[in-house]
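> pasting the structure only:
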């Protein structure tokens, strides 16, 4: 499989799971069908739009290509009609969010590298790609963004980005570096949810 196709698949999966997390938050907030779909879309594409603007990929991919937004709309409608099915999963919003976090962290890092950014800044852009949608989702539903509450969130995204860079430095296959980074971000974020791990708070 060509690497660019593999990267696109990762990106579309990230859009889909982030859209589900946004739509589920909309259901819990009591929004109507329009509000749920809007929340699904902005959760799915906000991080990528910020990343693209910062690296000079204008217009952003989510605006240039309609497929991502269409996929987010489909995810939002699925949640609206079948939200009871999604609710049967424990912590559904957080788990889908963790999956999107990992996928966007590595695809964002890789795209920043492709645009010539230094590895350190590419990792920062990858982290921003991962956390941007969650921040917008939380703000629109009147919650303090999870990234500001001491949760292991942005740090998990940064870990995934660093692991992708490490795989690139070790000359691992690119698809393997992407998979490794996304998986480790997802595992760390999920463990922090179930084990209640947080970053230090002031005494």
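Ah, there it is. Computed from a prediction, not measured in an experiment: that's the story for all the values here. Numbering: from 1, shown residues only.

> can we go C-alpha only for contacts and neighbour counts from here?
Will do.

> Report all helices and strands that the longest helix seen in the chain contacts.
Of all the segments of type helix in the chain, defined by DSSP state H, the longest one is helix 3-28. When contacts are defined as 3 or more C-alpha pairs under 8 Å, 6 or more residues apart in numbering; DSSP states H and E, helix 3-28 sits against helix 33-55, helix 66-87, helix 92-114, helix 119-140, helix 174-194.

> is it possible to export the ones you listed to CSV including mean neighbour count and distance to residue 149?
Converted to CSV, the helices and strands packed on helix 3-28 look like this (neighbours: other C-alpha atoms under 10 Å; distance: least, C-alpha to C-alpha, whole Å):
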stretch, mean neighbour count, distance to residue 149
helix 33-55, 23, 18
helix 66-87, 18, 24
helix 92-114, 27, 14
helix 119-140, 24, 11
helix 174-194, 20, 13
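
> and residue 27, what does it touch?
Contacts for residue 27 were tallied using C-alpha atoms under 8 Å, 6 or more residues apart in numbering; they are 36, 80, 83.

> nearest residue to the second one other than its sequence neighbours?
Looking back up the chat, that one is residue 80. Counting by C-alpha to C-alpha, 6 or more residues apart in numbering, residue 80 lies nearest to residue 33, which is 6.5 Å off, once chain neighbours are set aside.

> mind checking how far residue 69 is from residue 63?
Noted for residue 69: a distance of 8 Å to residue 63, by C-alpha to C-alpha, to the nearest Å.

> Likewise for residue 80?
Counting by C-alpha to C-alpha, the gap from residue 80 to residue 63 is 24 Å.

> and here's the other structure:
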């Protein structure tokens, strides 16, 4: 992928994913009537968790350690949730925001991995790691069943976005076009899963 094109869309995809996942982390604490400190902690570990694992695996500097905007976004989101009434965050609204963040972060993670010379298949997997690991950490710390242990199309949507971005890039598509199409495809699949309760078939063992 031409590295000069990455900065065109990367900051927006990165910040979108950070904000949405930080919100889901803060809400996990808010729904248990926790303190502002706990909300901030959950926002940070959820927002930066996937990107941290990705950067460690691809040998990149851990992004939020070198860029204060990441922690700033997470803390701001936690503060907003802390100061707003619970009724604002009920219903499926957060699921739709999460779908946006999932697709954006999957594309961003794959793009960064390619930029650091990771081969195509592992780069796509790094997109999935970026999009999903923060939520896994949130669920483990909160003592909830992890999203990856449910059959609904969640990780699959991240995989579609990341794989499509890598595939389009290999075919020579401009990075901005590849990123936009891949993110839209990932979001569309996740949105369909939310709207129509789509799920993968579960393992039933031998019969």
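Sure thing, it's come through. These figures come from a predicted structure and were not determined experimentally.

> which SSE is residue 58 of the first structure in?
Taking DSSP states H and E as the definition, one finds residue 58 of the first structure inside no helix or strand.

> Check the one 4 residues further on too.
When secondary structure is defined by DSSP H and E, residue 62 of the first structure falls within helix 61-64.

> which residue numbers in the second structure go with that helix?
Residues 63-66 of the second structure are where helix 61-64 of the first structure lands when matched by TM-score structural alignment.

> quick one: buried residues of the matching stretch?
By neighbour count with 16 or more other C-alpha atoms under 10 Å, stretch 63-66 of the second structure contains the buried residues 63-64.

> Pull the distance from that stretch to the chain's centre.
17 Å (C-alpha atoms, centre = their mean, to the nearest Å).

> Once aligned, what mean separation remains between it and the first structure?
Compared with the first structure after fitting, stretch 63-66 of the second structure deviates on average by 1.2 Å (mean C-alpha distance after the TM-score superposition for the first structure).

> Touching that stretch from outside, list them.
Stretch 63-66 of the second structure is contacted from outside by 48, 51-52, 55, 70-71, using C-alpha under 8 Å, 6+ apart.

> ditto for stretch 112-123 of the second structure
By C-alpha under 8 Å, 6+ apart, stretch 112-123 of the second structure touches 1, 3, 58, 60, 109-111, 126-127, 163, 166.

> which pair in the residues you listed spans the largest distance?
In those, two members sit farther apart than any others by C-alpha to C-alpha. They are 60 and 163, at 20.8 Å.

> more crowded one of those two?
Per other C-alpha atoms under 10 Å, whichever of residue 60 of the second structure and residue 163 has more neighbours is residue 163, with 25 against 13.

> report the angle between the axes of the helix or strand harbouring the more buried one and helix 175-196?
Residue 163 of the second structure is part of helix 155-170 when elements are defined by DSSP H and E. Put simply, helix 155-170 of the second structure runs at 160 degrees to helix 175-196, going by axes from the mean of the first three to the mean of the last three C-alpha atoms, to 10 degrees.

> For the spatially most central residue of the second structure, which residues are in contact?
Nearest to the geometric centre of the second structure sits residue 131, at 2.9 Å (C-alpha atoms, centre = their mean). Listed by C-alpha under 8 Å, 6+ apart, the contact set of residue 131 of the second structure reads 17, 50-51, 101-103, 105-106, 109, 158.

> cool, residue 51 of the second structure as well?
Residue 51 of the second structure is in contact with 62-63, 109, 129-131, 134, counting by C-alpha under 8 Å, 6+ apart.

> And residue 140 of the first structure, by the same measure?
Per C-alpha under 8 Å, 6+ apart, neighbours of residue 140 of the first structure: residue 39.

> repeat that with 6 Å
By C-alpha atoms under 6 Å, 6 or more residues apart in numbering, the contact list for residue 140 of the first structure is empty.

> Same question for residue 29 of the first structure.
Contacts of residue 29 of the first structure by C-alpha under 6 Å, 6+ apart: none found.
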